[in-house]
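Undergrad: Have a look; sequence and predicted model below, questions after that.
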Amino acid sequence: MRISEPVRNSGASDRLGRFVLAPVAAVVAVLLVLPGGSLLPTVRPWLGLSIPVLLLPALLRRSRPALLATALPLAAWLAIFGGHLLPDRDAASDLVVVQHNVSDENPDPAGTVRTLVAAGPDLVALEEITPAAVPAYAAAFPAAYAHHTVHGTVALWSRHPLIEAAPLDIRPLGLGDDWNRGLRAVAHTPYGDIAVYVAHLSSVRPGPTGLDTTRRDDSARKLGAALAAERHERVILLGDLNATIADHGLEPVTAHLATDGSDFAFTFPASLPIARIDQVLARSLTVTSVRTLPRTGSDHLPIVARLTV
């Protein structure tokens, strides 16, 4: 006696693929390539998680329309972020720098400094360093970092002499003189003088119409103007910019500086990092790698970057 195989409902599979899975895949593909404000560039890497969710039912139901449609977001994601999947490489470097928002509530300045200097940096930039905490941080840095400057709540420690250290006014419109979250110094390195900027841009706040980036974008424009006027050819910017590099609000800055994009190096929040808002960018130097360091007493993870001259 011959037992017949059950007949597959290919029509239902095609309907699911054509009218549900395929449109969703197309939307994901559009979101991956669509220019966005602040929110979309932040979540864009995570859109890749939707691809296996779409691919699995398409495979199980053997839906050709769904499989073809899922190839679109897959190709878009790989084109944008595929380099992040490559094995870590030994990046060349002439300079090593560390960037960290240490948090104004950090209970362990000494332990934080130990984590940062373990990476062997030439420069260490800190944000949210309160006046009361400055002595603790200064005491924790080894003698090799004899040069430092602090302005407002941002600071720079260096192995190399610092000259021309001064505050950098990137205050958003409407804030007073007590808002001081930028500095500029010139580091006298073996490779020549390098202008070093440390900046902490305004935070992005939820508003009635979405994310309010007005103050952050104002800070970015003022920082961009300072970079455009910088007379030194070689420039390094370290800071908590409260934005991913793809954020259009940073265009006044990224018009003058660039960074390495081959590593995710998510920094915030430290407990479950979903985005890199701490950045290292440069001009006339090449940022060859960016990676995170172990967690400190901050709500941000530190990053270490390698640069070549």
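TA: Happy to help now that I have it.

Undergrad: Every contact and neighbour count from this point should use C-alpha atoms.
TA: Noted.

Undergrad: and residue 199, how many residues sit next to it?
TA: Neighbour count of residue 199, defined by other Cα atoms under 10 Å: 28.

Undergrad: got a list of contacts for the host helix or strand of it?
TA: For residue 199, the element it lies in under DSSP states H and E is strand 192-200. Strand 192-200 is contacted by residues 125-127, 154-156, 181-188, 230, 232-242 when judged by Cα atoms under 8 Å, 6 or more residues apart in numbering.

Undergrad: mind running it again at 7 Å?
TA: 125, 127, 154, 181-188, 232, 234-241 (Cα atoms under 7 Å, 6 or more residues apart in numbering).

Undergrad: now those residues: which count as buried?
TA: Buried members of those, scored by 16 or more other Cα atoms under 10 Å, are 125, 127, 154, 181-188, 234-241.

Undergrad: need the strands for the stretch 201-309 of the chain, in chain order.
TA: Ranges of strands in the stretch 201-309 of the chain, per DSSP state E, counting those that start in this stretch, are 205-207, 210-212, 235-240, 278-283, 286-292, 303-308.

Undergrad: returning to that earlier point: what residues sit buried inside the strand holding residue 199?
TA: Within strand 192-200, the residues scored as buried using 16+ other Cα under 10 Å are 193-200.

Undergrad: all helices of the stretch 101-250 of the chain, in order?
TA: Taking DSSP state H, counting those that start in this stretch as the criterion, the stretch 101-250 of the chain contains helices spanning 109-117, 134-140, 214-229.

Undergrad: dropping in the other structure now:
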Amino acid sequence: MDIAKPRPTRGRVPAALAVLTAGLLAFHRAVPNTPGRVGSLLESFLPWLGLAVVPLFLYGLVRRSPVVLVAVLLPVAVWTRHFGDLLLPAYPAGPRDLVVVQHNVSDENPDPAGTAHALAGSGADLIALEELVPDALPSYERVLAARYPHHVVRGTVGLWSRYPLSGARTADIKPAGLTEPWSRGLRAVAATPHGEVAVYVAHLPSVRIGPRGMTSARRDESAERLGREVAAEPLERVVLMGDLNGTVDDRGLEPLTSRLEVPRRGFAFSFPAGPPLVRIDQVMARSATVHGIDTLPATGSDHLPVRARIGLG
């Protein structure tokens, strides 16, 4: 009578997939960006790659495959090292903190006044808005005026502040290939109780995802221009808020993420508003600490507002 023995090859393919998942998480920058910006596309959804562990783990349990169960520990460890801190709650506000809100309010928002009321109740010191269209701008100005007496608008982006603003100017982030009127960046100085802070608000060009991959050349060029603006900023402290149409892992934003600190805690997926899959609304800082970031309730926009605490100590 022959006794069936377990096949030594059982579980090798799922185990290999687990190792591949860990490799993509750890070495995503090694994935080439051409054709179709494949590397940037992977990095845009990098946290979700961890979900591949679930079916692999279940396979290992059902098939009682030790090799698979051990192999899935590798992507779990890599994911935890890369994203684990983002699961922790944001630090509580401190005496030398700024609370800031970033929101793409949408040029198709049916209730700009309601959105403005929601933002006014956020407790923020600074509010950055994008997609401000002429018809909706008076609603934001009227509603936010009481709590935010200082504001500046350049093109379709604006900044509202509890503190005096000075040195306002347009930040030239327009890609060279665009010929139509286009103004989606500004710079101003906020006189906070803890010193002056250079504040940048930006709305980088959109990206498109299609059968041939992701189209992000204009976004990347605009990020490069914004990175040069930040690098040349004479003030030590810098805060950047904006719809950057990219995640902090996306190499297309490296001109910014290499110069500025990103949030330490919180995923704060902000787009689309329901259900949110990625955070393309960003808050970054130089010579300051972005302790944590979270989302606020949905407004009439297709983005969720994000709120961040920035330590100036």
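TA: That came through fine. Every value quoted in this text rests on a predicted model; they were computed, and no experiment measured them.

Undergrad: Fetch the TM-score of the aligned pair.
TA: Overlay of the two chains. TM-score (TM-score structural alignment, normalised by the length of the first structure): 0.92; 300 aligned residues with a Cα RMSD of 1.6 Å.

Undergrad: Dump the helices of the stretch 101-250 of the first structure into CSV; add mean neighbour count and distance to residue 10 of the first structure as well.
TA: Formatted as CSV, the helices of the stretch 101-250 of the first structure follow (neighbours: other Cα atoms under 10 Å; distance: least, Cα to Cα, whole Å):
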stretch, mean neighbour count, distance to residue 10 of the first structure
helix 109-117, 19, 59
helix 134-140, 15, 67
helix 214-229, 20, 52
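
Undergrad: Looking at those, spot the one closest to residue 272 of the first structure.
TA: With Cα to Cα as the measure, helix 109-117 is the member of the helices of the stretch 101-250 of the first structure nearest residue 272 of the first structure (18.7 Å).

Undergrad: which bit of the second structure covers that closest one?
TA: Here helix 109-117 of the first structure aligns to the second structure at residues 112-120, judged by TM-score structural alignment.

Undergrad: Aligned to residue 243 of the second structure, what sits in the first structure?
TA: Using TM-score structural alignment, residue 243 of the second structure lines up with residue 240 in the first structure.

Undergrad: distance of that match from residue 209 of the first structure?
TA: 24 Å (Cα to Cα, to the nearest Å).

Undergrad: go on, residue 124 of the first structure?
TA: 37 Å.

Undergrad: More neighbours: which of the two?
TA: Shown here are residue 124 of the first structure and residue 209; by other Cα under 10 Å, residue 124 has more neighbours (24 against 6).

Undergrad: what's residue 122 of the first structure in contact with, if anything?
TA: 95-97, 158-159.

Undergrad: let's see 8 Å
TA: 95-97, 158-160.

Undergrad: Now do the buried residues in stretch 53-68 of the first structure.
TA: Per 16+ other Cα under 10 Å, stretch 53-68 of the first structure contains these buried residues: 54-55, 57-58, 61, 63-67.

Undergrad: out of those residues, which are inside helices?
TA: If you go by DSSP state H, those have 54-55, 57-58, 64-67 in helices.

Undergrad: Give me the neighbour count for residue 142 of the first structure.
TA: If we define neighbours as other Cα under 10 Å, then residue 142 of the first structure has 12 of them.

Undergrad: so how far is residue 148 of the first structure from it?
TA: In terms of Cα to Cα, residue 142 of the first structure sits 12 Å off from residue 148 of the first structure.

Undergrad: cool, and residue 243 of the first structure?
TA: Distance from residue 243 of the first structure to residue 148 of the first structure, by Cα to Cα: 26 Å.

Undergrad: Then residue 80 of the first structure?
TA: To residue 148 of the first structure, residue 80 of the first structure is 38 Å away according to Cα to Cα.

Undergrad: Could you do residue 138 of the first structure as well?
TA: Taking Cα to Cα as the measure, residue 138 of the first structure falls 9 Å from residue 148 of the first structure.
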